[in-house]
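**Student:** Next input, structure requested:
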Amino acid sequence: MSEQELKLHVPAASRQAVLREIKQREATRIRLHAMYFDTPERELARARIAIRLRQEGRDWVQTLKMPGINAITRIELNHPRPGPVLDLSVYAGTEVEAALSAIKGELGLRYETDVQRLLRKVRTRYGTVELAYDTGILRAGALELPISELEFELVSGRPAAIFAAARGWQQRHALVLDPRSKSERGDALAQLAQRLADADAIPGEDLEARRAQAIAQFWAPRGAAAVKLREDMTPSQAMARIAAECLDQIARNASVLAEVDTEDAYRAGNSEHVHQLRVGVRRLRSAWKLFDGWIAPVSEGLLQGVRTHFAAFGANRDQDVLNETVAPALMRAGMPVIPMEAAPPEQDARSIAGGKAFQAWLLDLLEWSLDVPPAVPSSGGQPIANGTPSDTAPEPAIRLDGGVAGPSVRPTIIPMLAPEPDPQRLRKQLARRLHRWHGKVADQGTQFATLDIPARHELRKRGKRLRYSLAFAESLLPAGKLRGYRKLLSRVQDILGEINDLAVAKDYYESCTATHPQAWFALGWISARLEELAEDAQRAFDDLAASKPFWK
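**Tutor:** Okay, the predicted model is just below:
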């Protein structure tokens, strides 16, 4: 069977209020002790399967879980057990038999959870939802992580019921979206426990450094992952898959910045989490541009949220680049020390990531991504987005008298047989659009030396859009031709990225000259470096313009 659920982290400051609200109506309390199993090589986790034995009050239940068709759907197989005995024979003849039969290692206990759960049902206009407020501990070896989460599981009705219920709780209690399941967190904690044990087994003065590295890796930033599209997908299906990947990158980095696991005991979030979160947002915006005209227009609320939150995180990112990249480079070049007096952003990254506005936007984005609406055909039969036709304009309608119909007459003729579907339609659509984008970037790039600062900034954004969109379509395009092109495009982006960082730093040091004369050193060094980069950028764009076509 499948279940649909959404999980939100409850911050420490909100737990008493959530508990009071849960208890306002009749709620059921139950203790849950679960043991999760896998092989030493994590064969189940690699197959995206979780198997547990859980004591629910006096009863024992064996459960297997796997991801479903989208971010809120899980496949779940439950079997009552007489005690804490794992029985794999119950999966004979099921869809997981082949995967479990392929396991080579011996199953053993990897991690466990000990949870107090409060259950209560709520009704919305879309259906009934069960709330489960879990508090407790996730344990792997000697390591523990806190569990404090509110789950919204659909009992009956439409998935919209989950979001209708979750939005109110999220806004009242500043809850945080956490895409990870308990099993994913437990598997990661078990890996950390093993890495720490391995580090302790090797004597040496660098033991603490090795332990610190292993701990930092546990909360490593979540980078972009590959997206595999199929040629038979509709644009809406392809966009949904891409949006799910982008959202996962955004939400996972946001949850670390919001201190979901650490709660001030350890500062896990850093500048790279901010950077990767913003990369996820850029990728999403690029995908919206890539599919413009093929899906229904994105709501103004989602678009405005992108603009607002991207800018807020950007202020943090600019300061991080200045402190961690540009200033050290200037110091190595011999610049006298300048006290850093840059005004801090209005909000730090942690406040933004855990804030109600950003988290509400994530919920809206998640609900949209589950069912991306297709473009609404115009009266001429072609999809319309944002009031403009897509790549191909509709043919004029034919009047009965043989002339061309005026704007008020657009008869539609339905053929006797529907046209055969083109299994390569998605690939052709994407290749055609990427080809056009490449032409615009290459044409403008060959004139890079003559462009002013705003034009260079716009060119940088066009190049990023092309790069991210190319990655989305990569599974449908010739791999051999893409390899060389990606290198050329990455080279362009690296140069333009450094130019942008230096331009931001230049503005800062210009503001420092009145109080810190040594800032003139920085301005001279930055100006010289910008001249070098401009020449590098011109050569890189010339190479890109001369590259072989990847879209054929």
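**Student:** Going by C-alpha atoms from here, please, whenever you check contacts or count neighbours.
**Tutor:** Fine.
**Student:** packing partners for the host helix or strand of Val155?
**Tutor:** Secondary structure from DSSP states H and E places Val155 in strand 143-157. Strand 143-157 makes packing contacts with strand 2-9, strand 127-140, helix 160-173, helix 182-201 when contacts are defined by 3 or more CA pairs under 8 Å, 6 or more residues apart in numbering; DSSP states H and E.
**Student:** and the angle from it to helix 182-201?
**Tutor:** 170 degrees (axes from the mean of the first three to the mean of the last three CA atoms, to 10 degrees).
**Student:** Where does the most centrally placed residue in the chain fall, secondary structure wise?
**Tutor:** Central residue of the chain (CA atoms, centre = their mean): Gln249, 2.3 Å from the mean position. In the assignment (DSSP H and E), Gln249 maps to helix 235-257.
**Student:** ok, back up a step: of the helices and strands packed on strand 143-157, which is nearest Asn78?
**Tutor:** Nearest to Asn78 among the helices and strands packed on strand 143-157 is strand 2-9 (10.8 Å), distances taken as CA to CA.
**Student:** buried sites along the helix or strand just after the closest one?
**Tutor:** Scanning forward in sequence from strand 2-9, with DSSP H and E defining helices and strands, the next element found is helix 15-22. Judged by neighbour count (16 or more other CA atoms under 10 Å), helix 15-22 contains these buried residues: 15, 18, 22.
**Student:** quick one more, to check against the first:
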Amino acid sequence: MAIETELNLSLTPGVASRLAKHPLLTAAKPIRQRVVNTYYDTADQRLRRERVIVRHGRQGATSLSSIRREAPPQDRQAGHDEWELVGAPGEIDFSQVKDGTLRHLLESVRAELRPAFIASFTRSAWLLAPREDVRIELALDRGWIEAEGRRQAICEIRLELLSGGVADLFSTASELQADLSLHPEAASKLLRGYRILAAEQWPVVKALPIEINTGMSAIAAFRTIGLACLKHLQSNEQGLRESDNPEFVHQARVAIRRLRSAIRVWKPLLPQDFVSSFDPLWQALARQLGETRNWDVFLAETLPSIVAAFPLPEGVAIARLSNYAQRRCAINRQAARSALKTDDYSRLLLEFTAAILALPEGEARPLEAFVPRCLDKRAKQVRQLAAQALCGDATARHRLRVAYKRLRYAIEFFASLFPGERLRNYHLSASGLQEMLGRLNDLAVASELIHEALPGEQGEGIRCWLEGQTEQLLPELGRLLDDFHQQAAPWRTPAA
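**Tutor:** Here you go, the predicted structure:
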């Protein structure tokens, strides 16, 4: 969702029919118009790859074309360039586009441009004045996106800030959300149109690199990272709701884990009520997704190894274990889907976004002073826990894994500040250690799940086998830890 001057929120048709009766709207009269936006591209979608949008729109009696170039997805600060031009795409005078490189691209594909998809909808717009000196336009769009004979419904509202502050925008959205089920919309009409055009399923989205720089304050960097984590989460929520692909659960969980790691990294600089209000809510959602992920991994990765290792007569117990795991997978997946469909989740997204944008800069502490101290602290925790993990139990190894993940996420957050060979070597070493800690954790979790599925003596043989697998991996864990500790910290100069 765009958050500088507007918010996009999806709603069901039933909720949309009640929108006009909300107290914020009853004093305003809506203006209704028919809107038809045709998006153009080449047959091979050259403009999409170049992040260029060519659109011809008809709104009521007005007809206008627009050219827009989006910033790279990882560079939220860059904004975009846009030009409004008279005429349909085949007749546009591209000389009015001031960006020479973009103008040359448009001229080179002019003959190949064709309608890619159409968004046609009825827009009902209200001008809201919730407070003095605050003006917000609320537009309800209901209609369809159509491409290649396929179409998808549009039912969403856009809140655009005309005067006032960003806090006023979110306050108005919260007032509406208190009475209506509204969900922050992550996918634009443009993105949905291209997916319909290609008959694409929702893709699994991994975390993108985050661009921060030394000119930022520490709080500004946290804001950038926090919003990137939210985007990562929301990019996978539709797939989680509609698909059985376990990777959607995994990536949603990773997004929340990264977000909570960022909160921990910046905790000394954040208001206490910010941390105490939001971290428990994200933790509860992460726990729900974590239970689903545990059974996904067990069913897809651990159970096949158990089946191969235990022929008859243990086959009856293995069959019972397999059936139980499949039932638990289905139950937990449905619970995860339900969690992402609740009004509580929608409110959490909106309220957290509002809170992160409203964070005070305070003393505007520079990143140069904040980063080394932060990373040194986390690297020290990993070193302290490493020895305990090698001679301890699964709990000790779990503590190391958690500490390591916090260090790795923090390094990824700040990676753009110290690029180079040392960072690459550090990551290569860290990747092997991460994989090993993950395998050991999967074995420990599997033992707990088997105890649930086959209590008592029923699963004793399988649990003993899992312990043997763990013992075989521990020497390799020691070697990986030695290699990791020998890597130079990329956030420290050689002289330091």
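**Student:** where does the TM-score land?
**Tutor:** With the length set by TM-score structural alignment, normalised by the length of structure 2, the two chains reach a TM-score of 0.84; 469 aligned residues with a CA RMSD of 3.1 Å.
**Student:** quick one on the thing from earlier: can the helices and strands packed on strand 143-157 of structure 1 go into JSON lines with extra columns for mean neighbour count?
**Tutor:** Output for those, formatted as JSON lines (neighbours: other CA atoms under 10 Å):
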{"stretch": "strand 2-9", "mean neighbour count": "20"}
{"stretch": "strand 127-140", "mean neighbour count": "22"}
{"stretch": "helix 160-173", "mean neighbour count": "19"}
{"stretch": "helix 182-201", "mean neighbour count": "18"}
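**Student:** Turn those into CSV, including distance to Arg120 of structure 1.
**Tutor:** Below are those laid out as CSV (distance: least, CA to CA, whole Å):
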stretch, distance to Arg120 of structure 1
strand 2-9, 14
strand 127-140, 5
helix 160-173, 12
helix 182-201, 20
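**Student:** Next, count neighbours for Ala308 of structure 2.
**Tutor:** Using other CA atoms under 10 Å, Ala308 of structure 2 is surrounded by 8 other residues.
**Student:** Check the alignment and tell me where it lands in structure 1.
**Tutor:** When structure 1 is aligned by TM-score structural alignment, the residue opposite Ala308 of structure 2 is Arg332.
**Student:** Look up how far Ser511 of structure 1 lies from its match.
**Tutor:** Computed with CA to CA, to the nearest Å, the distance linking Arg332 of structure 1 and Ser511 of structure 1 is 22 Å.
**Student:** what do you get for Gln538 of structure 1?
**Tutor:** Per CA to CA, Gln538 of structure 1 is found 30 Å from Ser511 of structure 1.
**Student:** Would you mind telling me which of those two has more residues around it?
**Tutor:** When Gln538 of structure 1 is set against Ser511 and neighbours are counted by other CA under 10 Å, the residue ahead is Gln538, at 19 against 12.
**Student:** in terms of contact, does the more buried one touch Gly445 like I think?
**Tutor:** Yes: taking CA atoms under 8 Å as the contact criterion, Gln538 of structure 1 and Gly445 are neighbours in contact, 7.0 Å apart.
**Student:** Can you tell me what Ala357 of structure 1 aligns to in structure 2?
**Tutor:** Aligned counterpart of Ala357 of structure 1 in structure 2: Asp344 (TM-score structural alignment).
**Student:** helix, strand or coil for that match?
**Tutor:** When the structure is reduced to helix, strand and coil (DSSP: H, G, I helix; E, B strand; the rest coil), Asp344 of structure 2 reads as helix.
**Student:** how many other residues sit next to the residue nearest to Pro40 of structure 1 when sequence neighbours are not counted?
**Tutor:** Across the structure, with CA to CA, 6 or more residues apart in numbering as the measure, the residue nearest Pro40 of structure 1 apart from its sequence neighbours is Gly105 (6.9 Å). Counted by other CA under 10 Å, the residues lying close to Gly105 of structure 1 total 12.
**Student:** quick one: Ala287 of structure 1 and Val281 of structure 1, what's the gap?
**Tutor:** From Ala287 of structure 1 to Val281 of structure 1 the distance is 10 Å (CA to CA).
**Student:** rewinding a little: residue in structure 2 paired with the residue nearest to Pro40 of structure 1?
**Tutor:** With TM-score structural alignment defining the correspondence, Gly105 of structure 1 maps onto Val109 in structure 2.
**Student:** and that match, how far is that from His56 of structure 2?
**Tutor:** Separation of Val109 of structure 2 from His56 of structure 2 (CA to CA) stands at 16 Å.
**Student:** can you check His485 of structure 2 too?
**Tutor:** In this structure, His485 of structure 2 and His56 of structure 2 are separated by 58 Å, where distance is defined by CA to CA.
**Student:** who's more crowded, the two?
**Tutor:** With neighbours defined as other CA under 10 Å, His485 of structure 2 and His56 compare such that His56 has more, 23 against 16.
**Student:** Next up, the contacts around the more buried one.
**Tutor:** Neighbour list for His56 of structure 2: 37-40, 63-66, 88-89 [criterion: CA atoms under 8 Å, 6 or more residues apart in numbering].
**Student:** just to revisit the earlier point, for the strand holding Val155 of structure 1, give me every contacting residue.
**Tutor:** Contacts for strand 143-157 of structure 1 (CA under 8 Å, 6+ apart): 3-11, 115, 126-139, 161-162, 165-166, 189, 193, 261.
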